[in-house]
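The following block contains a protein sequence and its predicted model.
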Amino acid sequence: MKGDEAPQGRSEAREEAILGATLELLAEVGYDRMSMDAIAVRARAGKATIYRRWSGKAELVVTAVERHAGQRMAEQADPGDLREDLLGTLRAMREGLTAQDAGVLLGLMTAMHHDEELARTVRARMIDDKRQAFDPVIDRAVARGEVPARSNREMLAEVASAMLFSRAFVTSRPLDDAFLTDLVDQVLLPLLGHQRGEA
């Protein structure tokens, strides 16, 4: 640690101030009109401090959105059954989505179409995180003989994420346990080629 850096507690408080300022400005003016200068002013932090932690606006914004929603999910304990494992993962994803501000997230999706740096960062950090969340679930199911080893992991993550996103931000229909159960039973288990008993 460099001698001019603040003690850890103060450093963490400064980081939270920067991430909070980022979210505030993102909601107020949108990604395109938000600048690192404005974030520094709002957070009362130097730009050098910001750039020591984040390479640029895209990485900073994605970190702020992730931190707000608690999207990075810890690997859950193995319940011993693929169906319950999928439901647990979907519940954790739902908590992250419902903590999001719809306007902020939809604005980010729009900005991705013309900002390649943002698109690349979102894909690497947010979308890939969701894909990786299912990997331990499928690995455990393969080891138990519940699904084939060549199950389509990418399709599973894409379909599950899209359906949760649609419910949360597009259709405004309930994102409840009944929906998650239907999603698992009617879509995800068949997509994986789930084997139960002699089936």
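Sure, I can see it.

switch to C-alpha atoms for all contacts and neighbour counts from now on
Fine.

Show me what counts as buried in the helix of greatest length in the chain.
Assignment by DSSP state H gives helix 8-33 as the longest helix of the chain. Judged by neighbour count (16 or more other CA atoms under 10 Å), helix 8-33 contains these buried residues: 14-15, 17-23, 25-27, 30-31.

Report the buried residues of stretch 53-66.
Applying a neighbour-count criterion of 16+ other CA under 10 Å, one finds K57, A58, E59, L60, V61, V62, T63, A64, V65, E66 buried in stretch 53-66.

Nearest to D115 among those?
Proximity of the buried residues of stretch 53-66 to D115 was ranked by CA to CA; the top entry is A58 with 9.1 Å.

Surely that closest one is in contact with E117?
Yes - with contact defined as CA atoms under 8 Å, A58 reaches E117; the gap is 6.5 Å.

how close does the closest residue to A149 other than its chain neighbours get to G9?
In space, A149 comes closest to V142 once its chain neighbours are excluded; the distance is 5.7 Å by CA to CA, 6 or more residues apart in numbering. Between V142 and G9 the computed distance is 44 Å (CA to CA, to the nearest Å).

cool, A178 as well?
Using CA to CA, one gets 42 Å for the distance from A178 to G9.

A168 too?
In this structure, A168 and G9 are separated by 35 Å, where distance is defined by CA to CA.

go on, R131?
Going from R131 to G9 by CA to CA gives 33 Å.

quick one on the thing from earlier: R153 is in contact with the residue nearest to A149, correct?
No - taking CA under 8 Å as the definition, V142 is not a contact partner of R153, at 11.7 Å.

what about A43, how many residues close to it?
Neighbour count of A43, defined by other CA atoms under 10 Å: 19.

At which residues are the helices of this structure located?
Defined through DSSP H, the helices belonging to the chain, from first to last, are 8-33, 36-43, 47-53, 57-69, 82-98, 102-112, 116-122, 128-144, 153-166, 177-182, 189-192.

Check which helices and strands the longest one sits against.
Other helices and strands packing on helix 8-33, by 3 or more CA pairs under 8 Å, 6 or more residues apart in numbering; DSSP states H and E, are helix 36-43, helix 57-69, helix 102-112.

for that helix, the distance to its chain's centre please.
Computed by CA atoms, centre = their mean, to the nearest Å, the separation of helix 8-33 from the middle of its chain amounts to 18 Å.

let's bring in a second one:
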Amino acid sequence: MKQENTKQPGNTRGRKRDSSRTDAIVKVALSLLLEVGFDRFRIQDVATKAGCGTGAIYRRWPTKESLIIEAIKSMPAQEAPVTDEPTTDLKTVIEKQCSQASEKPDLVPGLVAAMRSDKEIEAVVKAGFSLEHYRKTIARTIGEDHEHLDLLAEITPAVTLFRSVFTPESLNSDDMVEEILSVITSFKPKT
């Protein structure tokens, strides 16, 4: 007589996965990704910081790239400050972008390289990437219906990416913030 397979679909060997552990690993992975970038991201470092073994990670994500994809998906949307001073809010957003690019000049170029080599990483980055916080902040200064609003929203990330590759020392400059702010506000309608 043939024995029937009593294993239930979806059962896996080993202990049941703890969802809080999964969330903690993703949080550590995102933190580490933002700290060291794609090129220096290691599963062993995630395991050490999360207080688990590499096996616990590989049972959930079979590759480094799959964990990175999960970490990128968990990134919160960027929020722009909203006060009674739209130009000050815009300056704050520009300062934040310049500061992040200055502190981690290799972060974005490394991610771009990862996007070129892994279509799933490219898809998740593109799906999660938004300039809406720049757009909204700039719109409060120059108007929602300005013909160059979308292009102006790209200026700060574009300039900081360019400079992080070619002149990272220029990112840590108040002059750069003022230059970008000046370019964007020069499109402000005259009243």
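Looks like it arrived, so ask away. What you are looking at is a predicted structure, and each value in this text was computed from that prediction instead of being measured.

TM between them?
These two chains, once laid on top of each other, score a TM-score of 0.64 by TM-score structural alignment, normalised by the length of the second structure; 166 aligned residues with a CA RMSD of 3.7 Å.

quick one on the thing from earlier: distance to M73 of the first structure added to the buried residues of stretch 53-66 of the first structure, as TSV?
Output for the buried residues of stretch 53-66 of the first structure, formatted as TSV (distance: CA to CA, whole Å):
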residue	distance to M73 of the first structure
K57	23
A58	21
E59	19
L60	19
V61	19
V62	15
T63	14
A64	15
V65	14
E66	10
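
Closest one to G96 of the first structure out of those residues, please.
For these, the minimum distance to G96 of the first structure (CA to CA) is 8.4 Å, reached by E66.

What sits closest to the closest one if chain neighbours are left out?
Leaving aside its chain neighbours, E66 of the first structure sits nearest to R72 (7.0 Å; criterion: CA to CA, 6+ apart).

what number of residues lie near that neighbour?
A count of nearby residues for R72 of the first structure, using other CA under 10 Å, gives 16.

Next: V112 of the second structure.
Residue crowding around V112 of the second structure was assessed by other CA under 10 Å; the count is 15.

what does the one 4 residues further on give?
R116 of the second structure sits with 12 neighbouring residues when counted by other CA under 10 Å.

what do we get in the first structure for it?
Taking TM-score structural alignment, R116 of the second structure has H113 as its aligned residue in the first structure.

Same check on D145 of the second structure?
In the first structure, the position corresponding to D145 of the second structure is occupied by A149, as judged by TM-score structural alignment.

I'd say L161 of the second structure and Q100 touch.
No - with contact taken as CA under 8 Å, L161 of the second structure and Q100 are classed as non-touching, separated by 10.6 Å.

Spit out the contact partners of the closest residue to K27 of the second structure other than its chain neighbours.
Leaving out its chain neighbours, the residue that sits closest to K27 of the second structure by CA to CA, 6+ apart is A71, at 7.0 Å. Under the criterion of CA atoms under 8 Å, 6 or more residues apart in numbering, the contact partners of A71 of the second structure comprise V26, K27, A29, L30.

Could you check how far A71 of the second structure is from S182 of the second structure?
Using CA to CA, A71 of the second structure is found at 35 Å from S182 of the second structure.

and if you look at P62 of the second structure?
Note on P62 of the second structure: its distance to S182 of the second structure, by CA to CA, is 48 Å.

Same check on E147 of the second structure?
Spatial separation of E147 of the second structure from S182 of the second structure under the definition CA to CA is 18 Å.

hmm, who's touching stretch 96-111 of the second structure?
Here stretch 96-111 of the second structure makes contact (CA under 8 Å, 6+ apart) with 34-39, 156-157, 160-161, 164-165, 168-169, 171-172, 177.

mind running it again at 7 Å?
Applying CA atoms under 7 Å, 6 or more residues apart in numbering, the external contacts of stretch 96-111 of the second structure come out as G37, F38, D39, T160, S164, V165, P168, L171, N172.

Quick one: closest of the helices and strands packed on helix 8-33 of the first structure to P136 of the first structure.
Smallest distance to P136 of the first structure across those (CA to CA): 20.8 Å, for helix 57-69.

Was I right to think A58 of the first structure contacts A119?
No - using CA atoms under 7 Å, A58 of the first structure is not in contact with A119; the gap is 8.4 Å.

give me the number of residues near E154 of the second structure?
Here the number of neighbours of E154 of the second structure (other CA under 10 Å) works out to 13.

Can you tell me the closest non-neighbouring residue to it?
On the basis of CA to CA, 6+ apart, the spatially nearest residue to E154 of the second structure that is not a chain neighbour turns out to be L131, at 7.2 Å.

Repeat that for L189 of the first structure.
In space, not counting the residues next to it along the chain, L189 of the first structure is nearest to R83; the distance is 7.5 Å by CA to CA, 6+ apart.

How many neighbouring residues does that neighbour have?
With neighbours defined by other CA under 10 Å, the count for R83 of the first structure comes to 18.

Not counting sequence-adjacent ones, nearest residue to G53 of the second structure?
Nearest non-adjacent residue to G53 of the second structure (CA to CA, 6+ apart): A47, at 5.4 Å.

Return the residue of the second structure aligned against V184 of the first structure.
Aligned partner of V184 of the first structure by TM-score structural alignment: L181.

Tell me who's in contact with its match.
Contacts of L181 of the second structure (CA under 7 Å, 6+ apart): K91.
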